[in-house]
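Engineer: okay, sequence plus prediction incoming.
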Amino acid sequence: MSTPHILLTGERVSLAMTDRDHLPDYHRWENDPGTILGYGTQVAQSWEVRAGGWEGQGRNRDYPQFEVITADDHTPVGLTTLSIDPAVRTAEFVILIAPEARGKGLATEATALTLRWAFQYSALRMVWLKVLEPNAAGVAAYQKAGFQPAGRLRQSGYWLGRPCDELLMDATADDFLFAGEPA
């Protein structure tokens, strides 16, 4: 295993540059039934599609992707992504946690580190996300990391084969950077 290029260090996880050698892990995580349920995508993705997507993502500076690794032994446990709209300096946030790493609070810290990157290093004004309403663990993790409710898209997603609402959540640079921090 190569030494990761760490970008931000947290207490339990760090954000690192993605690693092509870990692409099979990313593909496995994305095709886990729990991931498919959480994203509401309903379909698995072939290896060829995922590998082809990797090549395109690496060249797009408005689509930074971070590998989430454990702080102690640098084991890859997830990915976070910012899909930046450069015209308005906002981004959509997406997170993927490995099935074996879920339920341990790692998503909250990885989300907070990604927001730190978004606001301190990428100079974004606002970051938003969509989460399926039945995904209570996701909603709680996002709120704990700094996201706030911003709206809902009625019947726009699927959970266990049934239509459900998607919740919109956002975090602003002012809320995140200056909440309790010295100016």
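Structural biologist: Okay, I see it.
Engineer: switch to C-alpha atoms for all contacts and neighbour counts from now on
Structural biologist: Noted.
Engineer: in stretch 98-111, what counts as buried?
Structural biologist: For stretch 98-111, burial by neighbour count (16 or more other Cα atoms under 10 Å) applies to 98-99, 106-111.
Engineer: ends of that stretch, how far apart?
Structural biologist: Criterion Cα to Cα, to the nearest Å; first-to-last residue distance in stretch 98-111 is 14 Å.
Engineer: and what of stretch 90-108?
Structural biologist: The first-to-last residue distance of stretch 90-108 comes to 20 Å (Cα to Cα).
Engineer: what about the residue most central in space within the chain, helix or strand, and which?
Structural biologist: With distances taken as Cα atoms, centre = their mean, I95 lies nearest the centre of the chain, 2.0 Å away. Per DSSP states H and E: I95 is located in strand 90-97.
Engineer: what's that strand in contact with?
Structural biologist: 29-30, 35, 77-85, 107, 111, 124-129 (Cα atoms under 8 Å, 6 or more residues apart in numbering).
Engineer: another structure for you, compare them:
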Amino acid sequence: MTSSDPALWLGTGTCALGPYRSDLVETYWRWEQEPSLLVGYGRQGPESLEARTEGMAHQMRGENIRFTVYDLAGGSPAPVGVSTLLPDHGVRTAEFVIMLAREARGRGLGSEATRLTLDYAFHVTNLRMVWLKVLAPNAAGINAYAKAGFRKAGTLRRAGYWLGQVCDEVIMDALASEFGGPSAVKDLIAP
């Protein structure tokens, strides 16, 4: 590994998680300004790079758990997104948020990154439950979350906006006690 190679903490053959990096603030900011991402988050307006840079300094000091998502398919790791756990330590739960660059969508990287983040949440951070909110019209997101281990838990009626229209938000959760299948964390510590 050279000094320019990113640190990769958990991975599969095609996707990995590494540290959230201040040197990627402009890259993160570009992804966040893309209109389809703004619609998916239900956010109404863009943010300046200056404001994002200032926010990054705060995020780097915070208690939230953030990862850079890497695409490994091209030979060398390429950053393509961010996954975040917003923990509530008092009850051992966290909200999950993910952002993928447009070019990374539709290839299964979202499901893989989500599953790796859940693996970390349950086997390193020892959370008992992780939850998320997704706008109901975002069928691709709902399917990716379900593939990664989330289940629908409820609906917040008329709580969001999608393309200028009021819509429901779907609440999904994943429990540590139900998280099965391969574990990148367990593979790292297996004798």
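Structural biologist: Here it is on my side, so go on. Because the structure is predicted, anything quoted here is derived from the model rather than measured.
Engineer: list the TM-score for the superposed pair.
Structural biologist: TM-score of the superposed chains, computed with TM-score structural alignment, normalised by the length of the first structure, equals 0.94; 179 aligned residues with a Cα RMSD of 1.5 Å.
Engineer: which position in the first structure pairs with T27 of the second structure?
Structural biologist: Alignment note: T27 of the second structure maps to D25 in the first structure; criterion TM-score structural alignment.
Engineer: tally of neighbours for that match?
Structural biologist: Counted with other Cα atoms under 10 Å, residues neighbouring D25 of the first structure total 15.
Engineer: looks to me like it is in a helix.
Structural biologist: Yes - D25 of the first structure sits within a helix when classified using DSSP: H, G, I helix; E, B strand; the rest coil.
Engineer: what about the helices in the second structure?
Structural biologist: 25-33, 35-41, 49-61, 109-123, 139-148, 184-189 (DSSP state H).
Engineer: ok so, going back, show the buried residues in the contacts of strand 90-97 of the first structure.
Structural biologist: 29-30, 35, 77-84, 107, 111, 124, 126-129.
Engineer: out of the residues you listed, name the ones that lie in strands.
Structural biologist: Counting by DSSP state E, the part of these found in strands is 77-84, 126-129.
Engineer: so which of these comes closest to G138 of the first structure?
Structural biologist: Checking those against G138 of the first structure with Cα to Cα, the nearest one is L129 at 10.9 Å.
Engineer: quick one: what's aligned to the closest one in the second structure?
Structural biologist: Looks like L129 of the first structure aligns to L132 there (TM-score structural alignment).
Engineer: before we move on, what about A145 of the first structure?
Structural biologist: By TM-score structural alignment, A145 of the first structure lines up with A148.
Engineer: so how many other residues sit close to its match?
Structural biologist: Neighbours of A148 of the second structure (other Cα under 10 Å): 21.
Engineer: how about I6 of the first structure?
Structural biologist: I6 of the first structure, neighbours per other Cα under 10 Å, totals 17.
Engineer: that one pairs with which position in the second structure?
Structural biologist: Taking TM-score structural alignment, I6 of the first structure has L8 as its aligned residue in the second structure.
Engineer: and I97 of the first structure, by the same measure?
Structural biologist: Per TM-score structural alignment, I97 of the first structure is aligned with L100.
Engineer: next, count neighbours for that match.
Structural biologist: With other Cα under 10 Å as criterion, L100 of the second structure counts 22.
Engineer: likewise R154 of the first structure?
Structural biologist: 12.
Engineer: wait, isn't it in contact with C164?
Structural biologist: Yes - in this structure R154 of the first structure lies within contact range of C164 using Cα atoms under 8 Å: 7.0 Å.
Engineer: who's in contact with S22 of the second structure?
Structural biologist: 56-57, 60.
Engineer: returning to that earlier point: tell me which of the helices of the second structure sits most buried.
Structural biologist: helix 109-123 (a mean of 24; mean count of other Cα atoms under 10 Å).
Engineer: helices or strands up against that one?
Structural biologist: strand 15-19, strand 78-88, strand 93-100, strand 129-135, helix 139-148, helix 184-189 (3 or more Cα pairs under 8 Å, 6 or more residues apart in numbering; DSSP states H and E).
Engineer: need the buried residues of stretch 98-111 of the first structure in CSV (columns: distance to F119 of the first structure).
Structural biologist: Output for these, formatted as CSV (distance: Cα to Cα, whole Å):
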residue, distance to F119 of the first structure
A98, 25
P99, 28
L106, 20
A107, 18
T108, 17
E109, 15
A110, 14
T111, 12
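Engineer: what is the nearest of these to M17 of the first structure?
Structural biologist: For the buried residues of stretch 98-111 of the first structure, the nearest to M17 of the first structure is A110 (13.4 Å; Cα to Cα).
Engineer: alignment lookup: the closest one to the second structure.
Structural biologist: So A110 of the first structure corresponds to A113, using TM-score structural alignment.
Engineer: just checking, that match touches C15?
Structural biologist: Yes - in this structure, A113 of the second structure is within contact of C15 by Cα under 8 Å, at 6.6 Å.
Engineer: any shared contact partners between these two?
Structural biologist: Going by Cα under 8 Å, 6+ apart, residues that sit against A113 of the second structure and also against C15 are V69.
Engineer: quick revisit: what's the mean deviation for the strand holding I95 of the first structure versus the second structure?
Structural biologist: Compared with the second structure after the fit, strand 90-97 of the first structure shows a mean deviation of 0.3 Å (mean Cα distance after the TM-score superposition for the first structure).
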